[in-house]
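**Student:** Fold the stuff below for me.
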Amino acid sequence: MDEPVDRQPDGRADDHSGAPDWAAVHDACLDATIALAASLTPEQLASAVPATPRWSVHDVLAHAAGVASDVVAGRMDGAPGPAWTARHVAERADRTVADLIEELAATRAAVAAVAAGTDRPAVVWDRSVHLADLHEALGLGVPPDPTWRPVLASAAPGLLAGLPLSVACAGRTYGAGGPEVTVDAYELVRALFSRRSRRQVREWAGPTPSDDELDALAVFGPREDDQPRP
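**Tutor:** From the prediction side, this is the model:
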């Protein structure tokens, strides 16, 4: 689940304002992640995260810190594959939450600058997806809108372009046309980033798309295991 397929999302907002302010989205995700990390108990830190079943909450935070430091240092060999992400976790296995927060804070400005310079800010999408992973694992509900709605607006047009449906979501319609279906915005962004099972996606997509067409929506490939939902 850690390595994305080759096809990338469109990278632009589905409106007339151009790309989102990715530096601002990054900072919103980072602020929410740091605030959450600082509030966690030892039991919560040891909890498994269903979206990343090999990782605990602490491991997800370690990965977040590792991504930031590697982006700043240009240490991107193997990114975004499983060996690269596993190294983030292994290198920080013994670090405290305070250490991880310090590392995240220290790289804030440099990572935000990188994010601001691209239409396809993988580091911001990684921040957004994993923040929601933590919220779902800990039963905390939907994360703040500024941490995921811009990601949906950017990714949905390209990822849904070939789907034989008219997908109504938050006042917009995506897809190639066909039977109209309606989906909640948060559920859609989680499906697009491989955080919903085939069965869960089929609940809103209905019977028209083939399994292959549904599987092609997911940036990190399809998954079989149902995920917790707010």
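**Student:** switch to C-alpha atoms for all contacts and neighbour counts from now on
**Tutor:** Will do.
**Student:** Does Leu140 lie in a helix or a strand, and which?
**Tutor:** Counting by DSSP states H and E, no helix or strand carries Leu140.
**Student:** burial of Ala35, as a residue count?
**Tutor:** 12 (other CA atoms under 10 Å).
**Student:** Ok, Ala46 next?
**Tutor:** 14.
**Student:** Leaving out sequence neighbours, find the closest residue to it.
**Tutor:** In this structure, Ala46 finds its nearest non-sequential neighbour in Ser56, 5.5 Å apart by CA to CA, 6 or more residues apart in numbering.
**Student:** Here is a second sequence; please produce its structure as well for comparison:
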Amino acid sequence: MDPIEEWSKSQERVIALLEGASGDQVERHVPSCPDWTVRDLFSHMVGLGTDVVAGDEPDDHNETWTARQVDERRGHSVGQLIEEWRRTAEPLRAWMRENGPRPLGDVIIHEQDLRGALGVPGGKDSGGVALIRDRFAPRVGARLPEGTTLGLVGTQWSWASDGGDPEQADVVLHADEFELHRASLARRSADQLRSWTTKGDVEPILDAFATLGDLPEEDRTE
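**Tutor:** Below is the predicted model:
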């Protein structure tokens, strides 16, 4: 899979999603990013690309940086945001060819956040989702308590934190690949993680899944 091609495919899916959204829909709050509306989250996605191309990208993607992206586009219509994103696309692809496909994560993760807010499923089986799933599973592994191993088992994909047999790990979770992918991004609740646990005690390792913030209190299904 070409990660830059997957970025482009996700961009077009997001544009189609937002072109079909009503004015009321773009003002909905996003459950996975509760401080932002759909328009705000899209402003961040567009602003991230513009900033990366301009060489303005802090290592930690801090809240001040992302908030500025939203604030600077506060009065922009969805059409204006789409136009800016399309202008940025080829320079960003060139940047990724030189520097690596790190921006793929932002578009893949937030595409599903937007879909959750709008109630329009799609893109779950994309190559981009698979690439980001494989990128974030080791991040969960790196957060595990010392001496504890974790196995994630989907229908066609599995992973073990120690590189061994996932079913032999101390804690084993069985779920659909997409659910495990979203869980690794702190997009699934502790109750959901508990319900997928088929071996061991997930309680002491719940924090390992909080890679992008706290786990949500309510179940998520986007």
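**Student:** Let me see the TM-score of these two.
**Tutor:** Here the TM-score for the pair of chains, by TM-score structural alignment, normalised by the length of structure 2, is 0.84; 210 aligned residues with a CA RMSD of 2.3 Å.
**Student:** thinking again about what came up before, what is the equivalent residue in structure 2 for the residue nearest to Ala46 of structure 1?
**Tutor:** Mapped onto structure 2 by TM-score structural alignment, Ser56 of structure 1 lines up with Thr37.
**Student:** tell me the contacts of that match?
**Tutor:** Listed by CA atoms under 8 Å, 6 or more residues apart in numbering, the contact set of Thr37 of structure 2 reads Val26, Glu27, Arg28, His29, Val30.
**Student:** Save these as CSV, and put in secondary structure and distance to Glu6 of structure 2 too.
**Tutor:** Shown next, in CSV, are these (DSSP: H, G, I helix; E, B strand; the rest coil; distance: CA to CA, whole Å):
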residue, secondary structure, distance to Glu6 of structure 2
Val26, helix, 24
Glu27, coil, 27
Arg28, coil, 27
His29, strand, 26
Val30, strand, 23
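**Student:** among those residues, which ones are buried?
**Tutor:** Val26, Arg28, His29, Val30 (16 or more other CA atoms under 10 Å).
**Student:** Can you tell me the residue that sits opposite Asp176 of structure 2 in structure 1?
**Tutor:** So, by TM-score structural alignment, Asp176 of structure 2 is matched to Asp184.
**Student:** Do I have it right that that match meets Val167?
**Tutor:** No: using CA atoms under 8 Å as the test, Asp184 of structure 1 is too far from Val167 to be in contact (10.2 Å).
**Student:** show me what contacts the residue most central in space within structure 1?
**Tutor:** Of all residues in structure 1, the one closest to the mean position by CA atoms, centre = their mean is Val129, 2.0 Å from it. For Val129 of structure 1, the contacting residues are Trp148, Arg190, Phe193, by CA under 8 Å, 6+ apart.
**Student:** cool, Val183 of structure 1 as well?
**Tutor:** By CA under 8 Å, 6+ apart, the neighbours of Val183 of structure 1 are Val167, Ala168, Cys169, Trp204.
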